[in-house]
Structure formats: structure tokens, C-alpha cells
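**Q** got a predicted structure here, sequence first:
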Amino acid sequence: MTQENLRIKNPSVTLYAFHLRSEMTLEVVADAPHLWEKLRHIGEFFAMPDFQYFTDRMICYQNGQYDPDGELKQSTYFLELIQPAGLLSFSSGLEDNLKLGASIYPLRLHDTYAVDLTFFLQNQVVDVNQLSRFNPQGCLMPNHIQASLGQTLLLSVEPIGNEIADQDLADECVNALLQETHKPSPPLSREGRLFGNPIFEYELIPKLYAPHPNELTHILVWLGKHEEVSELVEKANLWLINLLNCRHKILFAYHQACQSNESARQIYNALEAKTQELKQLPEAPAERLKFLERLLNQTSQDTFEYARHLRNLSDQRTTIKTNTNNYAKWLEHLRDLSLKTDDLTFLEDFHEQICRHHHQQLGIDEDYLKPAHQLFSQMTATILGMVHIGEQKQQISRDQKFQFLITFIGAAVGAGAISATVIQNPPDLIHLVSQLFEFAQLPIIDLPQWLSLFPGLSNDILKVIFHLMVGGVASLVFTPLISFISRLFTRNK
């Protein structure tokens, strides 16, 4: 049986989308209003021009601009962002005399923005292929909405006079809903019963990697006459929104944790390579010190990043544990409302299988990475100590050279002073130097002409030069001896 022959009544599709509002520090994230800004343009796909103004009625908007201060001093447990109405309704006419209705119910759940956006054809009978009108150009798909924590689509239809199995009808409904997305439909993953009616879950969660929530398509198809259980449905909507919020937080946290785990492993490999470099240090002290300083800069930054990723991994594991407990609480509320014939295993399986797997896997990853963090911290401390020792040795060498220079100058001046006292009439240096130059056959340098104007001055200068030369020669002999004796006394102390 084709989609053209399948008839359904009272079809509706509800978008449950969840977007992070604030971080652990309670600071509002930069893209907090993204969900509301994205939804403002949804009305363009459904010929509802007034839909874009729904934000004007929200308490977190002032004069058309996002202003989260409007939420202050209010409980964020389940905060309705449109007050006092709670939700807004819209409508538009379609072809074939169909009337499309819409309602939007924006919320804040602690640190998360959530929305219940529903489009419906009330008391109208249509072909299954008309469900594509609920999702024109894929406007309700995750890649278009881009809610940071993810989303779920709930498709409700009432079968009429169809000789087709419930699962086959649900398959056709999903195919029709995704007709304009040009993407394959997700496979059927689970099925159950809710308030006496069959419900089917379509989803594909890869086992080998954790995709971003925006890459996941999660669809629930609920068949049956829901008017008969409308009161139960209305009560259950509160629990369902909270349960789906926990579900998407768990998947988002696991994605974030896997990202941190992958980054930490890359740093792990890089730091392992640097431990091998410590075995190949240059022999020259100066080169060794430069090498160690470069290695210290690299390992310090890498070790810090490694610790940050390890902390994120631990935080996300805690997030998964917390939301797993909350998921179980909301699931219990749904059980209290459910009928005896209901089967909620499609919700229980996520709690028992996915949540448990994610929490255990992150524990394994954390146990693997923790010992390496201690090793890399010790390696950084070791390199820091080696750099400190190298710098101290260089400083000692510089101090010794400076001390030798001071000793040499002091000894030279002192010996020169003694020489001036003992040898009051030094030999004629000019005559001596001239004879030396003649013997070596070197060109003789003439003295400046202005010195001839001051014969006494040139004589005094030559005397000073002579005594400094004597002091310098004496200093070369005695300075090493003085330094040696000084070191002996220093060691004895």
C-alpha cells in the first residue's frame, strides 16, 4: 500500500529541542538565545508571519533583544518563559482547504532552554504523504535547528481504515516526514505502548564514536486516538520534557567527554615522545640548558591541557551520573501515569543500556589517563629541577669569572701602586719600544703632535702605563693563587 492510499487523522508533530543556557559557573553562554532566534524564522516555512514575534512575549526578551535578567528571582525548576499564558497559538491556511495550527511552549529547566513546538491538523483526514508539510525543506531537522543539546520529534497520528501493520504505518509516516530532507530515515530501534497505544522509536546511535547531538535524528511515532487519554497526555508532557532533557544531556555529555578523551590521548602520545628526548640531552652545558628550557615550555603547556581534559572527563561523567538518576526519576513518574497494558521498555532500555555503558566507558577512560597525569607532572618537575640546576651552574660560572676579573684588576692596581713607590724612575719606554720595533722590523707609530706641547704630561702617562704593565704582569701571576686560597677558606667554612 502506497502513501497515497494510507489515510490518517489528527496528525501532529512536536519538536522537543534543548539548548544550553548557562555553564557550571552560572554564566550565560554566548549563544544562549540561539534556539529562540532560530525558531523565529520557522514561521516562514508555514506561512505564519506573526510567529516570528513570539519572543516579544518572552520574559527573557526586552525591546526585541535578548535579556536574561528578566529571568532573575524566579525558580528555574520549570520556568515558563511566556507569562502568564505559558504558550502561544498560531494558525495558517494550506492548500486543499487544510488549516494548520501551531503552538509554542518555551521553558527554562535549570541551566537549559527547552521548547515544545507543535504543528497539527486538528479533526482533519489526510494522506500520509501530507506529513511532509510538517517539515518543509527539513526545517525541523537537527542540522537546521542546531540546538546544542539535541532534539526529539514526536509524530502523533490516528490510523483510519488501513489494513497495514502498525510498524509498517509508522515506517511510512517517518519516510513522509523526512521526504524533503533527502536523507535516509533512521532505523527502528525500539517499540512499546504508551497510554494504550503503540509507539515506535527511530534512531541510530553509532557504537564506535559519539556524534554531536546535532548529527542525531531521534523520532517517536505514536499511533492511536489520543483524545481518549488527553488528560493523561497533558500530565505526562511535563515528565516527558524533563525525561528527554536528561536524555539529551547524557548524550551531549558523552560526546564532550569523548572529545576530551581523544585530545588527552593525543597529548599523551606527544608527552611520551618527549620522555624519550630526555635521554638524548646535548653534552654542552649551554645547549643542554636551552634544550631543557624549550622542553619545559612545551611539557608545561601540554601537562596543563592534559589535566584540563582529564578534569572535563570527570565532570562529564558526573553529569551523566546525575542525569541518569534524574532520568530514572522522570521515568518513574511516567510509570505512575501509565496504564497496566503499557510497555515503557523503549524508555527503560536507554536508562539500563546506554546510560550504564556511557558511565562505565568514561570510568575506563579516566582510569587509563590518570596514572599518566602523575607521570607527566613528575616529568615536568624533573625538567624544571634540571633547568634550575643548569641556571645555577651558569650563574656560579659567571660569578667566578666576575670575581676573577675584580681580583685581577685589584691586584694589578695594587701591584702598580707598589711599583710606582719602588721604581720611581722607570726606563724610557719610548726608547725601549722604538728599539723593539726596529728589531722586529715593524713600522714605528708617531706620537700625536699635541703631546709635544706637554712634555711633562707625556712623561707622566708613560710612567702610569709602565706601572700598570708591571701590576698586570704581577696580577697574572698572583690572581690564580689568590682565587685558590679564597676557595680553600670558603670550603673550610
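**A** Structure received. Numbers count the residues shown, from 1 in each chain.

**Q** CA atoms for contacts and neighbours, from now on please.
**A** Noted.

**Q** for residue 359, what are its contacts?
**A** Applying Cα atoms under 8 Å, 6 or more residues apart in numbering to residue 359 gives the contacts 317, 320-321.

**Q** residue 90: which of the residues you listed is nearest?
**A** Nearest to residue 90 out of the contacts of residue 359 is residue 320 (Cα to Cα; 37.1 Å).

**Q** out of everything not next to it in sequence, what's closest to the closest one?
**A** Leaving aside its sequence neighbours, residue 320 sits nearest to residue 250 (Cα to Cα, 6 or more residues apart in numbering; 5.1 Å).

**Q** would you say that neighbour is within a strand?
**A** No. Applying DSSP: H, G, I helix; E, B strand; the rest coil, one finds residue 250 to be helix, outside a strand.

**Q** so who does it touch?
**A** Contact analysis of residue 250 by Cα under 8 Å, 6+ apart lists 319-320, 323-324, 355.

**Q** for the chain, what spans make up the strands?
**A** For the chain, the strands defined by DSSP state E occupy 7-20, 61-62, 65-66, 79-80, 88-93, 99-109, 112-120, 125-127, 150-159, 188-194, 197-202, 219-223.

**Q** of all those, which lies closest to residue 308?
**A** The nearest among the strands of the chain, by Cα to Cα, is strand 7-20 at 20.9 Å.

**Q** for that closest one, packing partners?
**A** Packing contacts for strand 7-20, counted by 3 or more Cα pairs under 8 Å, 6 or more residues apart in numbering; DSSP states H and E, involve strand 112-120, strand 125-127, strand 150-159, helix 230-277.

**Q** now render the ones you listed as TSV, adding distance to residue 387.
**A** Below are the helices and strands packed on strand 7-20 laid out as TSV (distance: least, Cα to Cα, whole Å):
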stretch	distance to residue 387
strand 112-120	48
strand 125-127	77
strand 150-159	49
helix 230-277	15
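
**Q** so which of those comes closest to residue 56?
**A** Nearest of these (Cα to Cα): strand 112-120, 15.7 Å.

**Q** could you list every helix and strand in contact with that closest one?
**A** Using 3+ Cα pairs under 8 Å, 6+ apart, strand 112-120 sits against strand 7-20, strand 99-109.

**Q** next, the angle from that strand to strand 150-159.
**A** Going by axes from the mean of the first three to the mean of the last three Cα atoms, to 10 degrees, strand 112-120 is angled at 20 degrees with respect to strand 150-159.

**Q** what sits up against strand 112-120?
**A** The contact list for strand 112-120 (Cα under 8 Å, 6+ apart) reads 10-22, 35, 100-108, 134, 245.

**Q** this is the other structure I want to compare:
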Amino acid sequence: MGCKIYLPTIHLFAYSRAPKLEDLLADEKNINPDWLWEKCNSMVRTKLSYELNLKAFLQEENKEVSGELLINQKLSEQDKPEFIDIPIDKKIDSYDIENYFPISIKEENDILAEIYPLRLYESYALGLSFYPKRELENKKFTIQEIKQYNLNPHNCLFLSQENNSPFLGQTILITAKLTGKDLKKSLEWLKNHIADEYLDALFIENKNLRKPAFNRAGKLFGRPVFEYGIFRQLDSYIHVFVWLIEDKDEKIL
């Protein structure tokens, strides 16, 4: 029987190619520059029943100019850093944290979300997390309870390549807190009784989507981490980490 965990959270890190202006002018019908933002809207709608328009947030400073062009106008080539935050001004239930905005849609909803869009050179990146609200931070969850919260409804966090989409790939990071006593158990025990079951609780296997195979285990910042997905199996490759940390680790996430 697996032990109980605290603060089950699922994080998506997804990437897409950011089309250049000349690409859009040359073949506008064959590429969707807003593909990643539209996928984010869909995931928030599926999980939280909330109609988010992420592109509207990215265009907040200037309704006539895209987030990409705003960046290019503000920074000359020699001044561009390694990555640039896409400007976001408008926030929902903001916690005064720069560059990303948490979303709390309904008080009775036990699940919250945080969204973090970025521009990385010629690509876009999206960070999206679903996690229990603050009042549930100290609640112990069983695997069955995690299934009931359905943090990944209809496998919505697992994106796939579509015709003419600029999708570059993604990684799923699944995290949970354990007591120090439980963390002292062997990696094999933690894999078999927590990581595997935790992944099963968040993954709905079907004919089009197979659960990623276990790859390897190790430590990250001294805490157990388990990697799933084997890169050589490209036809079904899904990259997932399950990372288990101690319940007293406040700054590690």
C-alpha cells in the first residue's frame, strides 16, 4: 500500500516555433502563430471551465501589435538577452509576482492554475501548473483522491503534433511532498508505490496515447526523481518526471 502525499501538482512545459513576420506574410494559411496560446486556453477551459484568452493578455500593452512584435520593437538585436518575458500586465487574482499570473476562477474550486508564457529566441514556451488551493496544502492525499481531482482531464496536458502546427515538444513534471520518514525509503519502493501509481492516477491510457515507459531514477537537489519516456521510441515518446520532495521544503519548488 502506497503512502499518502501532500500537494500533488502537475506542471506542463511546452514549446512551439515562433514564426517570423516574413513567414506569416509568405504563407499565412499554413501556420498558426497562436497555436500554443490556443492550446493553453483549451486546457484551462477543460480543467477549470473558464474562458481564458491568453493572446489578449499578451497584447495588453498595444491592441494593434502582437506580443512578438512588441518584443522586437523594444529590443535591438544586440540588446536581446538569452530569453525575454512576453509582457503581461493584466492579472487575475494576482499575488504581485512578476511575469506570470495565477488564476483562481471559483472559490469553491479546489484546483488553481498558474500560467507562464515566455519568448525564447525564435520559439514560444508555456508553463502551466494545476495544484490544490492553499487551504489544502497540508491535506494528505491518497492516490484514489488524486484520481478524483482529475488534474489532467481527458489527457488535455499531453499535446501532439498536428498538421501545420509549430509544436516543438513538451515535458510534464509531476511533483508531490512526502514526510522525511517516507523519503528515506529506497528508490525502488518509492517508484513502485508512489511514482508509478501517481503517474497512473494522472494518465488515461487509450489507443492513441500509451503511458510512457519507466526510464531511470536518481536524485534532484537531494530528492528522488523518476523519469518516464524513452527517447528512441519517437512514435510514442512522452517525457514525464515524477519528483518527490520533503514536506518541509518550502523553497525547492
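**A** Sure, I can see it. The model shown is predicted, which means the values in this text are computed figures rather than measured ones.

**Q** on that earlier part again, and the contacts of residue 359 of the first structure, which is closest to residue 153 of the first structure?
**A** Nearest member of the contacts of residue 359 of the first structure to residue 153 of the first structure, counting by Cα to Cα, is residue 320, at 22.5 Å.

**Q** hang on, isn't that closest one packed against residue 256?
**A** No. Using Cα atoms under 8 Å, residue 320 of the first structure is not in contact with residue 256; the gap is 11.0 Å.

**Q** the more surrounded of those two?
**A** residue 320 (26 against 18; other Cα atoms under 10 Å).

**Q** now do the same contact list for the more buried one.
**A** Applying Cα under 8 Å, 6+ apart to residue 320 of the first structure gives the contacts 249-250, 253-254, 355, 358-359.

**Q** residue 55 of the second structure too?
**A** Contacts of residue 55 of the second structure (Cα under 8 Å, 6+ apart): 34, 37.

**Q** if you set the cut-off to 10 Å instead, what comes out?
**A** 34, 36-38, 40-41, 66-67, 88 (Cα atoms under 10 Å, 6 or more residues apart in numbering).

**Q** aligned counterpart of residue 385 of the first structure in the second structure, please.
**A** Alignment note: residue 385 of the first structure maps to a gap in the second structure; criterion TM-score structural alignment.

**Q** list the contacts for residue 385 of the first structure?
**A** With contact taken as Cα under 10 Å, 6+ apart, residue 385 of the first structure is in contact with 292, 379, 391.

**Q** still on that earlier bit, of the contacts of residue 320 of the first structure, which is the nearest to residue 138 of the first structure?
**A** Proximity of the contacts of residue 320 of the first structure to residue 138 of the first structure (Cα to Cα) peaks at residue 249, which lies at 23.6 Å.

**Q** I'd like the strands of the first structure as a markdown table, with mean neighbour count and distance to residue 265 of the first structure appended.
**A** Listed next are the strands of the first structure as a markdown table, based on neighbours: other Cα atoms under 10 Å; distance: least, Cα to Cα, whole Å:
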| stretch | mean neighbour count | distance to residue 265 of the first structure |
| --- | --- | --- |
| strand 7-20 | 23 | 27 |
| strand 61-62 | 16 | 43 |
| strand 65-66 | 15 | 40 |
| strand 79-80 | 20 | 40 |
| strand 88-93 | 15 | 49 |
| strand 99-109 | 20 | 34 |
| strand 112-120 | 23 | 30 |
| strand 125-127 | 17 | 53 |
| strand 150-159 | 24 | 27 |
| strand 188-194 | 18 | 32 |
| strand 197-202 | 21 | 33 |
| strand 219-223 | 23 | 34 |
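
**Q** dump those strands into CSV; add distance to residue 484 of the first structure as well.
**A** Listed next are the strands of the first structure as CSV, based on distance: least, Cα to Cα, whole Å:
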stretch, distance to residue 484 of the first structure
strand 7-20, 73
strand 61-62, 82
strand 65-66, 78
strand 79-80, 83
strand 88-93, 94
strand 99-109, 79
strand 112-120, 76
strand 125-127, 106
strand 150-159, 78
strand 188-194, 87
strand 197-202, 88
strand 219-223, 88
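
**Q** between these, which one is nearest to residue 418 of the first structure?
**A** Using Cα to Cα, the nearest of those to residue 418 of the first structure is strand 7-20, at 86.8 Å.

**Q** in the second structure, what range does the closest one match?
**A** Going by TM-score structural alignment: strand 7-20 of the first structure matches residues 4-17.

**Q** next: stretch 247-263 of the first structure.
**A** Aligned by TM-score structural alignment, stretch 247-263 of the first structure falls on no residue of the second structure.

**Q** how far does the match of strand 7-20 of the first structure sit from its chain's centre?
**A** 4 Å (Cα atoms, centre = their mean, to the nearest Å).

**Q** picking that back up, residue 473 of the first structure is nearest to which of the strands of the first structure?
**A** In terms of Cα to Cα, the element of the strands of the first structure nearest to residue 473 of the first structure is strand 7-20, at 81.7 Å.

**Q** what's the local residue count around residue 252 of the second structure?
**A** Other residues near residue 252 of the second structure come to 9 when the count uses other Cα under 10 Å.

**Q** which residues touch it?
**A** Neighbouring residues of residue 252 of the second structure by Cα under 10 Å, 6+ apart: 221, 223, 245-246.

**Q** again with residue 50 of the first structure
**A** 40, 43-44, 90-91.

**Q** buried residues of stretch 234-250 of the first structure, list them for me.
**A** Residues of stretch 234-250 of the first structure classed as buried: 236, 239-250 (neighbour count, 16 or more other Cα atoms under 10 Å).

**Q** my bad, should have said stretch 245-253 of the second structure
**A** Buried, per 16+ other Cα under 10 Å, within stretch 245-253 of the second structure: 245-247.

**Q** among those, which ones are in helices?
**A** Using DSSP state H to define helices, no part of those is located there.

**Q** contacts only, for the residue nearest to residue 146 of the second structure when sequence neighbours are not counted.
**A** When the adjacent residues along the chain are set aside, residue 146 of the second structure lies closest to residue 201, with 6.5 Å between them (Cα to Cα, 6+ apart). Residue 201 of the second structure sits next to 143-152, 195 when contact means Cα under 10 Å, 6+ apart.

**Q** name the member of those with the most neighbours.
**A** Highest neighbour count within those, by other Cα under 10 Å: residue 195, with 28 neighbours.

**Q** mind listing what it touches?
**A** With contacts defined as Cα under 10 Å, 6+ apart, the neighbours of residue 195 of the second structure are 2, 174-176, 187-189, 201, 214, 224-228, 241-244.

**Q** what about the longest helix in the second structure?
**A** Criterion DSSP H: the longest helix present in the second structure is helix 35-48.
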